[in-house]
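*Asks:* got a predicted structure plus its sequence, pasted below:
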Amino acid sequence: MTISAHLQELHGLPVYVFPDAGATAEAAPELPDAASVAWRITVGAYDAKETWEEAFARFLGAVDSTRVRALIVGAWPDAYESGPEAAIHAIIAARDRLPELRALFVGDIVGEECEISWIIQGPVAPLLEAFPELLEFGVRGSQQLVLPAVRHERLRSLTVESGGLRAEVVRAVAASDLPALERLDLWLGVDEYGGDATVADLAPILAGTRLPALRRLALRNSERQDEIAAAVADAPVVARLETLDLSMGTLGDEGARALLAGRPLTHLKKLDLHHHFIGEELRERLRTTLGAAGVEVDLSEVSEPDDWDDDEPHYYVAVAE
């Protein structure tokens, strides 16, 4: 129900954590080549020795920033009370010093630092405006997230991880003009944490009239996963996908039957359904039907509903709070 590990790679590069302010000259490791890693800048979520902007300023002074290709905004102080606006402003102010930046992730924060649904975000679209050459953009946490419809010519991958994604954000993504976008990953979450998006909000994406380059679609971590599966099963966009990801949610037999009865999925390279509530019979039908066509089907993490409510079984998503 929480995120326990930081990102290990971004833009195909291994993550390297820039040393914190407490590292002495003798203890500080030799820094890697600026272009060889994804740099994570982070400060203590509690009792930080410096602000995120101060750590970033040290980073700019220590690394050849003109060769940096991937940047990760890790924890900032008290992320459950304040957003990353200062960090965003600092990155934008340094854009001329980051001409090769191609990947950016805001909020690589794990549960022990701040639970995903407590992370305060803010306006992140200015980052996309400031970096027109950006290829990958991701954000974790959606509380107070402001992401209006945008146009970006080069962006290939967009990820929004949340325990509850508001409908207005989903509608904005669906209305965005992203002609190069190949991968879209939305964690839709649960009502309890603001995840009020419905299948209707996803309609422009599913209709295939937007995002002409889309090849990998993930609509996951949703308590409405059966409804989403039923809508996807008859969606025109499916015909041009290589990967379909409906994992991490409450997908059960109803959704599995819809996928088997809908548009053919045999052209897919991968169907990811991990963390699900599908019964054994339908799991076998999915494996047999799609596996015979060479589709990789991930049906791992078979879950059982909680029985704390005697009247109604409780189905849960992989990441909520």
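*Replies:* Nice, thanks for sending it over.
*Asks:* please count neighbours and contacts with C-alpha atoms only from this point.
*Replies:* OK.
*Asks:* end-to-end on stretch 271-280?
*Replies:* 17 Å (C-alpha to C-alpha, to the nearest Å).
*Asks:* so Trp39 sits against Leu10, correct?
*Replies:* No - with contact defined as C-alpha atoms under 8 Å, Trp39 does not count as touching Leu10 (9.1 Å).
*Asks:* touching both of the two, which residues are there?
*Replies:* Ala70 (C-alpha atoms under 8 Å, 6 or more residues apart in numbering).
*Asks:* what about the two, which has more around it?
*Replies:* Trp39 (26 against 23; other C-alpha atoms under 10 Å).
*Asks:* residue contacts, the more buried one?
*Replies:* With C-alpha under 8 Å, 6+ apart, Trp39 has these contacts: 15-18, 70-72.
*Asks:* below is structure B, check it against A:
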Amino acid sequence: MTLVFCWLDRSFSRNCITSIADTRSAYQDGAGEWQLLNETTTKLFGLGVKCHTFDGLGLEHYRAPDPYFETEIGFAFAGYCFEALSIIALMRRCLSRLVQMDGNTEVRPTPEGYARLLDTIGTRYFASHRRREHHLVSFLMSGFSDQKPWVVEWSYRPQEGARHQVFDPITTDNFFAIGDAGKHKKTQETIDAMRKAISRHRSGLVKRFKEIDERKLEDARHVDAEKRLIERTALESLDDEFKQTVGGVLQKMEVKPMGDKAFVDFCKDDEADILDGLPMVGSNLGYIPLNESMGMGSQVQESNPEEAP
């Protein structure tokens, strides 16, 4: 049912929320066995949030003008794909048309507000969903509010209905796992233990350096080591033959602050990607992602329209 990890990453002297997930989708056959469906399923999404004033909607032209505030939040899911993607589509529609009734342009969405919206949409969606065994999805929402990082953990189960927990703000001590990652506690416990060991080692070692630059360098090395540890653990989980619902390649998303806003960036997989070598959509107008490959520095990955994906 997917593997998803999420944490606050401060490597490379920056501040961002990183989410990683596998790309496999599977289904249960008539005998109840999990069968592979696809190895390139997208499970990480960036949703745009736009806030408008009611007076400024321009209803006579059936359009929404420039919003008074906009940002982006990250969305990661685990569970049944059709159901999760349907709920994400409904959330995307609502978040792009938030309206402030009294014209107060100081109002901003809150993590708790996002969670309540997801509670209502998810509950209403499953109320008319007839296959009760498919009432099983989990989400991790992530973003920045006033440059403070936050995460919302949300789930829907047949016996429990919609549940959420808001973590606002999060710190480097927080680590989130849903899907098969959440079921296999050993994986999460291993990561937690190793992260704490790295943190203790960093705290003790950094104090030995008198020069500020040396301290910063050593601190950066430990933070980078922690990030690589998490990614390596996730990659090892993809190769676990006993996890039939986890596999494919590792996809990665980062939510980064930008003033009072945030934007979502996607990283390039180590393997060939379905978005490589896309055709131009206009004269010299095509998709070129600005991204960071797994464990590497930021780079521009150019697309070659002459090559097949």
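*Replies:* The structure has been received and is ready for your questions. The shown structure was predicted, so the numbers you read here are calculated from the model rather than taken from an experiment.
*Asks:* what's the TM-score once they're superposed?
*Replies:* These two chains, once laid on top of each other, score a TM-score of 0.30 by TM-score structural alignment, normalised by the length of the second structure; 160 aligned residues with a C-alpha RMSD of 6.5 Å.
*Asks:* can you pull the contacts of Ala115 of the second structure?
*Replies:* Contacts of Ala115 of the second structure (C-alpha under 8 Å, 6+ apart): 152, 154, 164, 166.
*Asks:* am I right that Val166 of the second structure sits in a strand?
*Replies:* Yes - assigned with DSSP: H, G, I helix; E, B strand; the rest coil, Val166 of the second structure falls within a strand.
*Asks:* the closest residue in space to it that isn't next to it in sequence: which element?
*Replies:* Distance criterion C-alpha to C-alpha, 6 or more residues apart in numbering; nearest residue to Val166 of the second structure, sequence neighbours excluded, is Val152 at 4.6 Å. Per DSSP states H and E: Val152 of the second structure is located in strand 148-157.
*Asks:* can you give me the buried ones in that strand?
*Replies:* 149-157 (16 or more other C-alpha atoms under 10 Å).
*Asks:* what helices and strands are in contact with that strand?
*Replies:* helix 111-127, strand 137-145, strand 161-167 (3 or more C-alpha pairs under 8 Å, 6 or more residues apart in numbering; DSSP states H and E).
*Asks:* most packed of those?
*Replies:* strand 137-145 (a mean of 25; mean count of other C-alpha atoms under 10 Å).
*Asks:* that strand to helix 111-127, inter-axis angle?
*Replies:* Computed by axes from the mean of the first three to the mean of the last three C-alpha atoms, to 10 degrees, the angle separating strand 137-145 of the second structure from helix 111-127 equals 160 degrees.
*Asks:* who does strand 137-145 of the second structure touch, helix- and strand-wise?
*Replies:* Using 3+ C-alpha pairs under 8 Å, 6+ apart, strand 137-145 of the second structure sits against strand 69-79, helix 81-95, strand 148-157, strand 175-179, strand 250-258, strand 261-267.
*Asks:* what does that strand contact?
*Replies:* With contacts defined as C-alpha under 8 Å, 6+ apart, strand 137-145 of the second structure is touched by 6, 17, 72-80, 83-84, 110, 149-157, 178-179, 255-257, 260-262.
*Asks:* same thing but 6 Å
*Replies:* 73-79, 149-156 (C-alpha atoms under 6 Å, 6 or more residues apart in numbering).
*Asks:* the residues you listed: which two are farthest apart?
*Replies:* Gly79 and Pro149 (24.9 Å; C-alpha to C-alpha).
*Asks:* the strands in the stretch 201-309 of the second structure, which residues?
*Replies:* For the stretch 201-309 of the second structure, the strands defined by DSSP state E, counting those that start in this stretch cover 250-258, 261-267, 290-292, 298-300.
*Asks:* and the angle from the second one to strand 250-258?
*Replies:* Taking the same axes, to 10 degrees, one finds that strand 261-267 of the second structure is oriented at 160 degrees with respect to strand 250-258.
*Asks:* list the buried ones in strand 261-267 of the second structure?
*Replies:* 261-267.
*Asks:* Throw the residues you listed into JSON lines and include distance to Lys186 of the second structure, thanks.
*Replies:* What follows is these, written out as JSON lines (distance: C-alpha to C-alpha, whole Å):
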{"residue": "Lys261", "distance to Lys186 of the second structure": "36"}
{"residue": "Ala262", "distance to Lys186 of the second structure": "33"}
{"residue": "Phe263", "distance to Lys186 of the second structure": "33"}
{"residue": "Val264", "distance to Lys186 of the second structure": "30"}
{"residue": "Asp265", "distance to Lys186 of the second structure": "30"}
{"residue": "Phe266", "distance to Lys186 of the second structure": "28"}
{"residue": "Cys267", "distance to Lys186 of the second structure": "27"}
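*Asks:* between those residues, which is nearest Arg195 of the second structure?
*Replies:* Within these, the smallest distance to Arg195 of the second structure is 22.7 Å, found for Cys267 (C-alpha to C-alpha).
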